[in-house]
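In: sharing a model that was predicted from the sequence below.
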Amino acid sequence: MANSATARLGSAQHTSGAGELRERIGTFIRTRVIPAETVLDAGGGDATGALTELRGAARAAGLWALPLPADLGGGGLAFPEYAALAETEGASDHGPAALGSAPLLDVTMLRRHGSTRVREEYLKGLVAGEIRSCYAMTEPGAPGTAPLLTATRAEARPDGNWSVSGRKWFTSGAAGADLVTVMARTGGTARDRDGLALFVVPTGSPGFRVVRELPVLGAAGQYEIELDRVVVPADHLLGAEGYALAIAGERLALGRTLRCLRWLGQAERAFDLMCERAATRNGARGPLADHQLVQQHVFDALLALRTTRPLVHEAVALIAAGRDARTEVGLAKVAAARMLQQVTDSAIQVHGAAGLGPDTALPSLFRGGRAARILDGPDELHITSVAGRVLRGYGRGHGSPTRG
């Protein structure tokens, strides 16, 4: 959290204004969002009511939609400015939704690549929290890491619109979404790069349905969806036909970096819980904090946090500058996912049996850490992609990539 030991030891120095805003966000997450997590995790009507109340409180506190465009009703923070706050906001999985920053990826994508109608019809509603959106790329037979295998098809209709059919899964938030962006093949066969497109699909369209929920290690929020000849207006195509991979690449770079920032915040939360437990718990041989093996857990967790943060913020800086950040994002994503799992595992170990039960957030944080190693591409994908890029650079005589 914002007042934790790890936050005080953070690598970046920010202005007093940014520090004050970070403290306000930390207080809101700690006093409003975290106490509501049990209700929010359960889903259903009670969760909807709790989230609505939190969003109203965030607006009243001046914390609503901070990284979203000011002309659309957001706070207008640039990405580097928001990155300094995202760790604190992301200490709870529900933080981005409660504070209105969750649609950042969709708003950015639709603003850059949407038609005039798409921008005018949906953007202000997304920023205001009046409508919700989601993104569907992964398919039961075609993982998100292999988009060229996309089997969902979009066929041009005589009236100029599109007919989209296919099935997607692990689509976050699909059950409550008003819009879903769908990757579909408009031409060619599997492994053709030029035959893919992205479509903005209103979920109220005939032929769209949520097939089932797909709990991730017991946690709700992921869904399988089906599109059966869903008619999509011609102007709901994002960018040009065949441009899907470029748009998806932009989205993934930003999305993976945002996840890393939020994983840092969650790891700090687990670190705080571990240190508080060690400092206040007495075992048969005295305070846990005096045990060398407990101190080893604390040291290793702090080292993981402190060495991961600069990797993540290096990716932030490159994305903000519009530079190629593929290597840095890949490094940050693997490091942050591993770090979150390591820190939460150590926190559970120091808590003992109490770390396995419902009285702390550690089971949820650990589940998130394990899922992090698969979300937005498994570790193996990033490892082979980064290593391959590095080795190709040596083959071309470009020198060492270790200096950035």
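Out: Perfect, thanks for sending it. Residues are numbered from 1 along each chain as shown.

In: C-alpha only now, for contacts and for neighbours.
Out: OK.

In: can you give me the end-to-end distance of stretch 229-237?
Out: With C-alpha to C-alpha, to the nearest Å as the measure, the first residue of stretch 229-237 is 16 Å from its last.

In: chain center to it, what's the gap?
Out: Centroid displacement of stretch 229-237 relative to its chain, using C-alpha atoms, centre = their mean, to the nearest Å, is 27 Å.

In: put this next to the first one:
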Amino acid sequence: MDFSIPDDLQALQIKTRRFIADEIIPMEHDTRQSPHGPSAELRQALIEKARPHGLLTPHASIAMGGLGLSHIAKAIVFEEAGYSPLGPVALNIHAPDEGNVHLMEVVATEAQKARWLAPMVQGLTRSCFAMSEPDGAGSDPQMLATTAVRDGDDYVINGRKWFITGADGASYAIIMAKMEDGSATMFLTDTDRAGFIVERPMDSLDSCFAGGHQVLRFENLRIPATDVLGEIGKGFRYAQIRLAPARLTHCMRWLGAARRAHDVACDYARKRQSFGKALGDHQGVGFMLADNEMDLHTTRLAIWHCADVLDRGGKGNVESSMTKVVSSEAIWRVVDRCVQILGGQGVTSETIVERIFRDVRAFRIYDGPSEVHRMSLARKIMARGQEL
């Protein structure tokens, strides 16, 4: 692997870093934010800041209006965007839209792309991905209980979903439902269709996702057969297309957040005097800063390696599982240490670190908890041993 960053990508990195510092960080105290994320008005204001800089939806293909970034390029740019909780929203690269853009580009028909994908790439709409369910479907998608039954030229959807990120205010949804033969299919639907019901918001630790997290209910939601995403019965296969890249981009964005917390802690450790010397000169604090640097470094290397695998055409399922566990746990350690270094300032809104702490804790659960990834990896390890 070549770890050098090409000149054009380095220029994009610097451009993104300056944009976040000059345009987005000053907006972090904007009052148009709630425990359920930035408001639609604030989101649009952020997007309009990114648009003239040519940084809007950079991961989308050039044909769709993006920059067509490779996975390695996304690793560079997304880390810079993640340096502010509002950065991914501004660049239109936040979950679940980022993963849905990738899935739609691969699977959707041209008519579906024109109807749903193009406006989202332009920053005009948002989407949600409705798979997780209150009774089990999430880490184990085989437990899907939401059903789809053919009725003439339509499919009728019934069921309940929960922890659906971005559902409040989304223009369309991708719904995973179980067919009569037990297979799964993905369906596209406008969220204003009769039978698509947003029951309630869910309170959560994080507050960085536009639209928050919602509980949904489908009551005889009628979806035309033309709005099936891909082919009937291939929902689980399409989920894999979305899964590895979207899992990895989570790592990229949260790495930027952890780096921000570390920078704040380093600045504090240099300036704060304690027992006659700078706080960071005490080994107890200095060692924590050193451990942070090592965790950030190993996380970045894991991300870049997985990105390289994907760029070379590999599926990246194993690599993304390992990277997700390595990243989520290392990033949590980094931010936790930063809170400790900052003391009272770390547990209050005096710095951004308290907010980052709340946001990143859930990362060890999103896109599969660490335990599920370890279980999956263990099975592959045992199977590999049997083959030898």
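Out: Arrived safely. None of these values were measured; they are calculated from a predicted model.

In: run through the strands of the stretch 151-300 of structure 2 in chain order.
Out: Using DSSP state E, counting those that start in this stretch, the strands of the stretch 151-300 of structure 2 run over 154-165, 172-178, 184-190, 196-201, 213-224, 228-229, 273-274, 277-278.

In: turn those strands into JSON lines, columns for distance to residue 77 of structure 2 and mean neighbour count.
Out: Output for the strands of the stretch 151-300 of structure 2, formatted as JSON lines (distance: least, C-alpha to C-alpha, whole Å; neighbours: other C-alpha atoms under 10 Å):
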{"stretch": "strand 154-165", "distance to residue 77 of structure 2": "23", "mean neighbour count": "22"}
{"stretch": "strand 172-178", "distance to residue 77 of structure 2": "26", "mean neighbour count": "23"}
{"stretch": "strand 184-190", "distance to residue 77 of structure 2": "29", "mean neighbour count": "23"}
{"stretch": "strand 196-201", "distance to residue 77 of structure 2": "31", "mean neighbour count": "17"}
{"stretch": "strand 213-224", "distance to residue 77 of structure 2": "26", "mean neighbour count": "20"}
{"stretch": "strand 228-229", "distance to residue 77 of structure 2": "29", "mean neighbour count": "22"}
{"stretch": "strand 273-274", "distance to residue 77 of structure 2": "35", "mean neighbour count": "12"}
{"stretch": "strand 277-278", "distance to residue 77 of structure 2": "34", "mean neighbour count": "14"}
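
In: what is the burial count for residue 387 of structure 2?
Out: Each residue near residue 387 of structure 2 was counted by other C-alpha atoms under 10 Å, and the total is 6.

In: now residue 394 of structure 1
Out: Neighbour tally, residue 394 of structure 1, other C-alpha under 10 Å: 12.

In: quick one: the helix or strand where residue 17 of structure 1 lies aligns where in structure 2?
Out: Using DSSP states H and E, residue 17 of structure 1 maps to helix 16-28. Aligning helix 16-28 of structure 1 against structure 2 (TM-score structural alignment) gives residues 7-19.

In: so how far is the matching stretch off the chain centroid?
Out: Relative to the centre of its chain, stretch 7-19 of structure 2 is centred 21 Å away, using C-alpha atoms, centre = their mean.

In: mean deviation of that stretch from structure 1?
Out: Here the mean offset of stretch 7-19 of structure 2 against structure 1 after fitting is 1.6 Å, by mean C-alpha distance after the TM-score superposition for structure 1.

In: now what about stretch 119-137 of structure 1, what contacts it?
Out: 65, 68, 72-74, 100, 103, 106-107, 110-111, 144, 147, 150, 168-174, 176-183 (C-alpha atoms under 8 Å, 6 or more residues apart in numbering).

In: can you put the strands of the stretch 151-300 of structure 2 in CSV and add distance to residue 254 of structure 2?
Out: CSV is the format used below for the strands of the stretch 151-300 of structure 2 (distance: least, C-alpha to C-alpha, whole Å):
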stretch, distance to residue 254 of structure 2
strand 154-165, 17
strand 172-178, 24
strand 184-190, 28
strand 196-201, 23
strand 213-224, 18
strand 228-229, 30
strand 273-274, 30
strand 277-278, 29
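
In: identify whichever of these lies nearest to residue 83 of structure 2.
Out: If you check each of the strands of the stretch 151-300 of structure 2 against residue 83 of structure 2 by C-alpha to C-alpha, strand 154-165 wins as the nearest, at 20.8 Å.

In: matching residues in structure 1 for stretch 215-229 of structure 2?
Out: Mapped onto structure 1 using TM-score structural alignment, stretch 215-229 of structure 2 covers residues 224-238.

In: just how off-centre is that stretch within its chain?
Out: The answer for stretch 224-238 of structure 1 is 24 Å, by C-alpha atoms, centre = their mean.

In: next: stretch 344-357 of structure 1.
Out: In terms of C-alpha atoms, centre = their mean, the centre of stretch 344-357 of structure 1 is found 25 Å from the chain centre.

In: any chance you could map the helices in structure 2?
Out: Using DSSP state H, the helices found in structure 2 span residues 7-19, 40-50, 71-81, 87-90, 97-107, 110-112, 118-121, 235-271, 283-311, 317-342, 353-361, 370-387.
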